[in-house]
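Asker: fold the following, please.
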Amino acid sequence: MTKKLEKIIYNNYFWVAIFLLPNFLGFLIFILLPVLASFGLSFTKWDLLGEINFVGLANYQNLISDSTFWKVLWNTIYYTLGTVPLGIIISLMLAIILNKKIKGVKIFRAVYFLPVISSTVAVAMVWQWIYNPQFGLLNYILSLFNITGPSWLTSTTWAMPAVIITSIWKGLGFNMLLFLAGLQGIPNTYYEAAEIDGAGSWAKFSKITLPLLSPTMFFVIIMSIINSFQVFDQIYIMTGGGPARSTSVLVHYLYQNAFEYFRMGQASPIAYVLFFLVFIVTLVQLRNSKKWVVY
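Answerer: As a prediction, this is how the structure comes out:
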């Protein structure tokens, strides 16, 4: 290798390192160091102002015996089971419809994607008005059919379903766009060959669309589950975790422990429980993907 070539390679590595440095520093300062610090705090008792006292595994033991923790854990699972399957099914149906050559299809795509880029706070406030039991739009529509609507966000029965509906509506456009991209990547020749063989709509969907869309489906499932476990904004704005903690989830309970009760040591284990839950669910999905994802 000549000295000139060595110099060129060295210069290339140097500039690669220079351009990667800001991203690396951002990861180090804002992600890696806070993760390590929170892990250390999970073994301590600290109220943000006083001394940091080492308590060992006491915080984890307290979490196991904390009935509120188990309630918010179930609420998180309930929210995930409510948003993920319905959100995926509805967004897939919309993507199939909007993949057809219909008049004004680009406008419809933009309209369905609009909630995704809208502020979660603004969306939550609009849906608060929709769910208002006195002058909300939803109860007004129900009254037209002689149905008395419930007090949606103040009912322990209906508060979580109301938040689930809002979340599905908010994220529908993102999943729809991913499915739409996947559908447009499927060659039309497969469908033409299937039509020649006399295949109907369901046969084409089940034998061609779903298998070839499975990588996109896998990605959407993983991202939807991760996002549902991390839900916070709409819970905080719409219900504040109430009534009677019927909508409080893991991230909301973590926030309360850290910044309302000033128990940083007790909040940190909740973050790691959340991490391991997401990690385990993702790992299971990765292992099972070999059985149904077609690459």
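Asker: contacts, neighbours, all on C-alpha from now
Answerer: Will do.
Asker: assign the nearest residue to Asn139 once chain neighbours are set aside to helix, strand or coil.
Answerer: Leaving aside its chain neighbours, Asn139 sits nearest to Gly149 (4.9 Å; criterion: C-alpha to C-alpha, 6 or more residues apart in numbering). Three-state assignment for Gly149 (DSSP: H, G, I helix; E, B strand; the rest coil): coil.
Asker: what's the answer for Phe27, then?
Answerer: Phe27 ends up helix, using three-state DSSP.
Asker: before we go on, could you also do this sequence so I can check it against the first one:
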Amino acid sequence: MRKRRAPWKTWLLFLLFAGPNVALLIIFTYKPLIQSLQYSLLQWNIGSATARFIGLENYVSWFTDPTTANVVRVTVVFTVATVGGGMALGLALALLLNRKLRGTGLARTVVVAPFVLSGVAVGLLWLFVFDPNFGVLGALLKAAGVSGPDWYNDPHWALPMIIIVYLWKNVGYVALIYLAALQAVPKDLLEAANLDGAGAFASFRNVVLPLLGPTTFFLSVTTLLSSLQSFDIIQAMTRGGPLEGTTTLMYQIYEEGFAVGRAGYSSAIATVLFIVLLAITAVQMLFVQKKVHY
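Answerer: Have a look, this model is predicted:
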């Protein structure tokens, strides 16, 4: 008969393996989160030796600030465009890369490569592409007889420019995950659908797409969180401008905290963003997840 392990040995084994990870989470995740919440209740500037407790005044100031509506609008537009567009383009690329064609392996590498590059490097690279005077895009438009927009200085075009660059960098990640899911679809289900007279589109809509539900759910969570926390490309290309046309919540947190120096006010915005992320993730976990698993 197998000897039962003592409870204290089980707990010791658990602490041995999980303890370091839990300690790192507490030190680098939960402690800064709690400190940020504390700072949001203070009037404190970076570098100042004193701080004054002001309660919810930072939150009231942010919600009543005339620029807040524009920051929220930019954040929503950027997030919807990058998440929705990224998943649609990623799925289309995955379907294309899933075909048995010559050079598919090289194409997969090329598609995924931008994802591992630094966001700052990508932003600086695309600055030359969008340059209205010397950029590649401007030259192509001039060759076609079209006058290109002033991407840098026009607030109506700066945000689409950032969205395009973000999609170019991150769509490979979505395509890679979708490609793995497509290759895991059982072939017998597709053959059965073919025998029943279903065409390629009907098989994709009724067989493949439902089976991709868990993958779609996973990507919707990860890409949404990544998009709302995007900073590096905006900093490298526009620095939130022009006229705050590309200032998202994440960039406003940086700007208020490190450029202006209002650490308490910046912490309040960070807390708001955290609550939004937590609420969206909770809704996805509670309601969406139940509909994608079979």
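Asker: sorry, back to before: for the residue nearest to Asn139 of the first structure, what are its contacts?
Answerer: By C-alpha atoms under 8 Å, 6 or more residues apart in numbering, Gly149 of the first structure lies in contact with Pro133, Leu138, Asn139, Leu142, Ser143.
Asker: which of those are buried?
Answerer: Neighbour-count burial (16 or more other C-alpha atoms under 10 Å) is assigned, among these, to Pro133, Leu138, Asn139.
Asker: and which of these is nearest Asn257 of the first structure?
Answerer: Asn257 of the first structure lies nearest to Pro133 out of these, by C-alpha to C-alpha, at 31.1 Å.
Asker: from Phe130 of the second structure, how far out is Arg4 of the second structure?
Answerer: Arg4 of the second structure sits 68 Å away from Phe130 of the second structure, going by C-alpha to C-alpha, to the nearest Å.
Asker: of these two, which one has the most company?
Answerer: Phe130 (20 against 6; other C-alpha atoms under 10 Å).
Asker: looks like the more buried one contacts Leu137 (just checking).
Answerer: Yes: the pair Phe130 of the second structure / Leu137 is scored as a contact, 5.8 Å apart, by C-alpha atoms under 8 Å.
Asker: in CSV: the buried ones among the contacts of Gly149 of the first structure, plus secondary structure.
Answerer: What follows is these, written out as CSV (three-state DSSP):
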residue, secondary structure
Pro133, coil
Leu138, helix
Asn139, helix
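Asker: quick one: the strands in the first structure?
Answerer: Remark: strands assigned in the first structure by DSSP state E are 44-45, 53-54.
Asker: so the first one corresponds to what in the second structure?
Answerer: Residues 42-43 of the second structure are where strand 44-45 of the first structure lands when matched by TM-score structural alignment.
Asker: residue boundaries of the helices in the stretch 51-200 of the second structure?
Answerer: Along the stretch 51-200 of the second structure, counting by DSSP state H, counting those that start in this stretch, helices occupy 57-64, 68-97, 104-112, 119-130, 136-143, 155-183, 187-195, 200-203.
Asker: among the contacts of Gly149 of the first structure, which one lies nearest to Thr68 of the first structure?
Answerer: Thr68 of the first structure lies nearest to Pro133 out of those, by C-alpha to C-alpha, at 28.1 Å.
Asker: which residues touch the closest residue to that closest one other than its chain neighbours?
Answerer: Nearest non-adjacent residue to Pro133 of the first structure, counting by C-alpha to C-alpha, 6+ apart: Ser151, 5.0 Å away. Taking C-alpha under 8 Å, 6+ apart, we find Ser151 of the first structure in contact with Tyr131, Asn132, Pro133, Trp158.
Asker: picking up where we left off before, looking at the strands of the first structure, which is buried most?
Answerer: Per residue and on average, the most neighbours among the strands of the first structure fall to strand 44-45, with a mean of 22 (mean count of other C-alpha atoms under 10 Å).
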